[in-house]
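Undergrad: Quick one, structure for this:
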Amino acid sequence: MQTLQTSFVAASLDGQIRVSTPHSLGILSNSTPPSTGKFRQGYDTHVLKPLLSFRRDTNSPFMVNPYPVFYCSPDTLDYTLFRPNAGVFRPNAHLDTVYSAMKLLGFDDLDIVIAETGWPSLGDPIQVGVDAETAAEYNGNLIRHVTSGVGTPLMPNRTFETYIIALFDEHLKPGPTCERYFGLFRPDLTPAYDIGILRPTVAAAAANIQHATCLLASEARDDAFVTTTTPVPTTTPSYQMRRYDGKQRLCLLEMSADENGLRRNIEHECSSLSPIHECKL
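TA: Sure thing, here's the model as predicted:
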């Protein structure tokens, strides 16, 4: 970062471009209550204090990546989604914890930027509130909150520069299912959901789009090009599973889709999986 800053100064761009780096909440060792927040021992003085000093010298913000979805339970869903509740909002708690940790090192004057946050529209069954409606609620309420000027309990009357991840779903991304479905849009450019940023005609069309969701199962065997049918719960239509080059591809069908629309969407989605594909109702 020092090298980048030196380059920008030499090019007279330091007033236009600020150098920073984002941090996960893994830098914290204590977060409850937020007023007692502190950075992990060892990282606090040897890593983060010099970084914060650089931020102050260059007037750049401290950037964090809070993902409340990964801390969510049925009991804390309202608290996480900015719904009325008896306490505060979890995103506020995350920011205040970071603020307290910075204050402990003497850097409470620096701006905090939310470099990444978001909510997946699809995930694994064990996850709480992972669907398109909840994703729209979180991101929509987040935008309204961070731009309202209300701030947080420890940082009142402030707005926060915030970046929502991601613009598009990333269907080839490894890891849990939810990691592939943080997008506001699907890879075919259709909206995954609307958080109030779409034009009215696009928003209306998005509400009526029917999709087949294609998932990649990592535990597939190497018997390529074998089609099998797997039983699923009675509340879900049966699906066809086809393996390509040792990887399972699943197309899960929505209950509300009509047959013609469903077939068109399945064929469109599955066509991206392999030059050889077969989609059946």
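Undergrad: CA only for contacts and neighbour counts going forward, please
TA: Will do.
Undergrad: which SSE is the nearest residue to residue 196 once chain neighbours are set aside in?
TA: Counting by CA to CA, 6 or more residues apart in numbering, residue 140 is the residue found nearest to residue 196 once chain neighbours are left out, at 7.1 Å. Using DSSP states H and E, residue 140 maps to helix 132-146.
Undergrad: Following up with a second sequence; could you model it the same way so I can compare the two?
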Amino acid sequence: MQTQLNKHDMSSIKATIPHYTDVFNLTNTSRPSETDFRADIKETMVKYVTFLRKNDAPFFLSMFPIHYVNNNSLDFDFAFMDNRSSHKVNDGNATYTNAFEFLYDSCHWALAKANATSVKIVIGAIGWPTDSYPGANVANAERFYKTFLPFIASGKGTPMRPNQTINVFLNNLSDENRLFLDLGSFQRHWGIYKFNGEPKYRIDFSGKGRDLYPSTAKGVIFMPNRWCVFNGNLDDPGKVEYMKSLACSESDCSSLDLGGSCENLTYVEKVSYAFNRYFQTKGQASQTSDDKCHMGGLGKVVPNDPSNGKCEFPVEILSAENVIEGATFGASGSSRDRVHGRMSLSAGLLALTVLWMIL
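TA: Take a look at the predicted model:
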């Protein structure tokens, strides 16, 4: 791709590929200066970064401090940049007190060993999930961004690259309920915003560290306040489990997983959660000919919110197609009085609206 861009006098456009921190030998290192590309892919990576160097293209690095700290059984506070961690790494004249600077400089060391010190690093994705993983919650996400964004805005750089501007892309504007789960269920919960355009936590995109919520989207329309739950019939446990699994295969039940906000529900409540996710995903279809809450005779529609503590049973936002067709569902109540559903076409448009408001 870069070769073709160069041929057509468009060399100012740079082609690059994002990489995760698993391209490095981090499992065998304790200091950034020991970092190199993994032995099994080093030859390929050296060729790649050499090409980047010759074309003045950046190396896009995705990193997730929460995942790195948990996977390596480090002090959890090392994932944050507020200097509360008891874990410190001394590397020559440099001292590392947080995972971001540690990983960023580790990448620089790997590039240096590949004779590519001039290649600029861009953080292609960094963020904090709010569900379905140990430590993934709203409070920790807010804590992470509270110091991370002012650090980036300061231009102070890292021990290996002091006084250097770091370009960063945040992951993610809103949750993605269809994202692949190769790393874990938490991948569907990176969103800074809920699906209705309401921010999950306080975050100051300017990097000034102000204690405020970003703009909230307006005019979001929800489906009626009704939920599909398990009727409690356990006469055939195998059938119940089959219908629960079927419901989750067609919807997002990641909040039921380890570390999730719905992990501690009873089995009956977990079945209800699965049934409701399916029901909402299918647009609350409950006509006689297309009853998405039938669930083999195990489901029933209820008017009262079955949410339990931190576990929300979401109500779907109205899809764009239904809005265009003149559906009569209202948007009663404020955004904070409603629960939230999956990403639909209208949510996609909403995300663009939110982005416009932020900018």
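Undergrad: What is the burial count for the residue nearest to residue 196 of the first structure?
TA: 17 (other CA atoms under 10 Å).
Undergrad: Please apply the same query to residue 101 of the second structure.
TA: 19.
Undergrad: aligned partner of it in the first structure?
TA: Aligned by TM-score structural alignment, residue 101 of the second structure pairs with residue 92 of the first structure.
Undergrad: For that match, give its distance to residue 38 of the first structure.
TA: Per CA to CA, to the nearest Å, residue 92 of the first structure is found 16 Å from residue 38 of the first structure.
Undergrad: Next: residue 198 of the first structure.
TA: In terms of CA to CA, residue 198 of the first structure sits 40 Å off from residue 38 of the first structure.
Undergrad: now residue 151 of the first structure
TA: From residue 151 of the first structure to residue 38 of the first structure the distance is 20 Å (CA to CA).
Undergrad: and if you look at residue 24 of the first structure?
TA: Taken as CA to CA, the span from residue 24 of the first structure to residue 38 of the first structure is 14 Å.
Undergrad: Settle it for me: which of the two has more neighbours?
TA: Per other CA under 10 Å, whichever of residue 24 of the first structure and residue 38 has more neighbours is residue 38, with 23 against 13.
Undergrad: Map that one across to the second structure for me.
TA: Residue 38 of the first structure maps onto residue 36 in the second structure, by TM-score structural alignment.
Undergrad: what sits against the residue lying closest to that match once chain neighbours are set aside?
TA: Ranked by CA to CA, 6+ apart and with sequence neighbours excluded, the top spatial neighbour of residue 36 of the second structure is residue 110, at 4.2 Å. By CA atoms under 8 Å, 6 or more residues apart in numbering, residue 110 of the second structure lies in contact with 24, 35, 36, 37.
Undergrad: what about residue 110 of the second structure, which helix or strand?
TA: Using DSSP H and E, residue 110 of the second structure falls in helix 99-113.
Undergrad: Please tell me how far the residue nearest to residue 8 of the first structure when sequence neighbours are not counted sits from residue 6 of the first structure.
TA: Leaving aside its sequence neighbours, residue 8 of the first structure sits nearest to residue 14 (CA to CA, 6+ apart; 4.9 Å). For residue 14 of the first structure, the distance to residue 6 of the first structure equals 8 Å [CA to CA].
Undergrad: same question, residue 82 of the first structure
TA: 41 Å.
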